[in-house]
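>>> Here is a sequence together with a model predicted from it:
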Amino acid sequence: MCRWCVCIAAACILWFAAWHDAMAATNVVVFCIDNYPPYSYEVNGRAMGIYPAIFRRAFSRMDGYRVTLLPIPWKRGLHYLKNGQGFAIVPVYYKPELRPYIWPYSIPVLRQEEVLLCREHVLASRTRQHWPEGFYGLTIGKNAGYATGGKAFNEAVARGDVFLSEAKSNRINLLKLGLGRTDCYLNDRLSIAWELGQLMGEGLYDEGGAHASLGKPISIHWEWGHLGVTRMDHGRYYFKADFLEQLNGILSAMQATGEIREIVEGIMEGACPKGP
């Protein structure tokens, strides 16, 4: 057999093997929050940010799966998981009592610190800054659908001791805070810093001028971000146990080698945020 024939035959075999592997792979869609920078957001229809970067790399190392990361509004993603119409969402905090339709979760991926950012003069008038009792009577902003603040805060809201104002994004909430429509804003430290830096860089937040001066963020508590899977699929996602077993092993290895930390640092250095 001529050398060219051997080469062509070998190429055909390799192509067929690749085609067979591709055809055998299970297609999976994982939702990503579309408006939670720097953790997860959308740019021209593509999921971007810290979590998409981590999971895109992890998914590329899984056997038998072809995973698409789909940016989607947070509340819509939860709705789809609640109805079993979606497989998984990232990032999500471990809240099995609040969201019983999500189970199981991946291993913890990133530790996120929740903080309270208030207008400077609001803090000056507070003799106590213990959370949440020290902030009774104030209007606290937070992102719609986010499980932030803790049980005592939610109970205070239910009693009317604290007033809650929800908006769909960090940007809207920070502008509301700056214009005095809310007294404080509750969210992740890194997310607040990133968005405030973007607003200032674009000339849309004039601190001490058209917008309020802001105090030092107050640490409330921390949470771990996970990938969460629907439990409402009635066997539709028969592969979930194997999927999570593979994913957890890969994520553990990425944590052990410092790869996840490097991804976070690289993205934040590129963003160069300015803020609290």
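Structure received.

>>> Please make it C-alpha for all contacts and neighbour counts, starting now.
OK.

>>> Can you tell me which helices and strands the strand or helix carrying residue 198 packs against?
Residue 198 is part of helix 189-201 when elements are defined by DSSP states H and E. When contacts are defined as 3 or more C-alpha pairs under 8 Å, 6 or more residues apart in numbering; DSSP states H and E, helix 189-201 packs onto strand 110-118, helix 170-178.

>>> After that helix, which helix or strand is next? Please name it.
Taking DSSP H and E, what comes next after helix 189-201 is strand 218-230.

>>> so what's residue 64 up against?
Taking C-alpha atoms under 8 Å, 6 or more residues apart in numbering as the criterion, residue 64 is in contact with 21, 24, 25, 26.

>>> re earlier: looking at the helices and strands packed on helix 189-201, which one is packed in the most?
Most buried of the helices and strands packed on helix 189-201 by mean neighbour count (mean count of other C-alpha atoms under 10 Å) is helix 170-178; its value is a mean of 22.

>>> Put this next to the first one:
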Amino acid sequence: MIVLVFYCLLTYGEKISVVIHVDDNYKPYSYKLKQQAKGVYIEVLEAAFSNMEDFQVTMVPVAWQRGKQMMEKGQGFGLAPVFFHGHDWPYLYPYSIHFYEEKILVICQQKVLEKKRKFWPDDYTGLHINNVVGFDGWGGSRFREFIKQGKIKYGEVRGIENIILMTGLGRGDCFLAEESSFDVVYAKLIQSKQFYVGVRYVNLVKGAVVGLDPVYIGYSEVAIEQGKYPFYKKFMKSFDIELYKLKKTGVVKKIMQEALLKH
């Protein structure tokens, strides 16, 4: 899966101005359109931020890998959307409450799944499986071990659209994707006739579920320890409270349902 980085720029009255960088290439959740941040998660975050009386928040898209580097170097405050990485990204901690749970699947050429492949990743050995660049939390530790052992050939591709088109053309047997993201982008590619099953493209089919992961804002421990964001506790508490209210009243669910239809 998405990037969030906070800078304190200036103060409007009593409000602290904060710039948030979000993943620029994770349709339909977070992406760049005409230099603006768009997507399902953007709408959820905007709803929460708009209720935070002490903060003026603006979101700016950035490449995912760049966002991670900024967190690691303490050049920003937070990163989103992220899975929990306290165990393998030491620079990213703490985390907000989660605002969604993503279902990660393995998507394959139809012929690959003609053989029964129920268990992940054991039933997928011997295959070439691609993943979106930077989404190294997907697949699980056993999958990563199989890659090291050479039991699975692995590659990374920038963006869900590219990875769908590549696999449809036979450049790889399968790939990892978030289910709703795949559904939306695959349908749009077929509708626009960029992807068509026929002489060149093969049909793609959903395989095993490889993970169910909550999505958070993760904060740069490096930046916090350097004292760059003295307001960090106030911001984190305020965001969690406003997001919690939106979740409990059903607003987040409504936003998600409506936004998935338009992005």
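Structure's in. What do you need? Predicted model, so just to flag it, every value in this text is computed and none were measured.

>>> circling back: among the helices and strands packed on helix 189-201 of structure 1, which comes closest to residue 149 of structure 1?
Between residue 149 of structure 1 and these, the shortest separation by C-alpha to C-alpha is 8.0 Å, and it involves strand 110-118.

>>> Next, the angle from the closest one to helix 189-201.
60 degrees (axes from the mean of the first three to the mean of the last three C-alpha atoms, to 10 degrees).

>>> what's the helix ranked longest in structure 2 aligned against in structure 1?
Counting residues, the longest helix in structure 2 under DSSP state H turns out to be helix 232-248. Using TM-score structural alignment, helix 232-248 of structure 2 corresponds to residues 240-256 of structure 1.

>>> List the buried residues of the matching stretch.
240, 243, 244, 246, 247, 248, 250, 251, 254 (16 or more other C-alpha atoms under 10 Å).

>>> By how much does that stretch deviate from structure 2 on average?
By mean C-alpha distance after the TM-score superposition for structure 1, the fitted stretch 240-256 of structure 1 averages 0.5 Å away from its aligned residues in structure 2.

>>> Okay, helices next: where are they in the stretch 51-200 of structure 2?
Ranges of helices in the stretch 51-200 of structure 2, per DSSP state H, counting those that start in this stretch, are 64-72, 140-148, 160-168, 179-191.

>>> Run through the residues that contact the counterpart of residue 199 of structure 1 in structure 2.
Matched to structure 2 by TM-score structural alignment, residue 199 of structure 1 sits across from residue 189. Residues near residue 189 of structure 2 by C-alpha under 8 Å, 6+ apart: 161, 195.

>>> quick one: residue 189 of structure 2 from residue 241 of structure 2, how far?
38 Å (C-alpha to C-alpha, to the nearest Å).

>>> before we move on, what about residue 218 of structure 2?
On the measure of C-alpha to C-alpha, residue 218 of structure 2 and residue 241 of structure 2 end up 16 Å apart.

>>> can you check residue 103 of structure 2 too?
For residue 103 of structure 2 relative to residue 241 of structure 2 (C-alpha to C-alpha), the value is 25 Å.

>>> So for residue 84 of structure 2, which of the helices of the stretch 51-200 of structure 2 sits nearest?
Of all the helices of the stretch 51-200 of structure 2, helix 140-148 sits nearest to residue 84 of structure 2, with 12.5 Å by C-alpha to C-alpha.

>>> Tell me the mean distance between the closest one and structure 1 once they are aligned.
Mean deviation for helix 140-148 of structure 2: 0.8 Å (mean C-alpha distance after the TM-score superposition for structure 1).

>>> Contacts only, for the spatially most central residue of structure 1.
For structure 1, residue 91 is the residue whose C-alpha lies nearest the centre (C-alpha atoms, centre = their mean; 3.7 Å). Shown in contact with residue 91 of structure 1 (C-alpha under 8 Å, 6+ apart): 32, 33, 40, 51, 225, 226, 227, 228.

>>> again, only using 6 Å
Residues near residue 91 of structure 1 by C-alpha atoms under 6 Å, 6 or more residues apart in numbering: 225, 226, 227.
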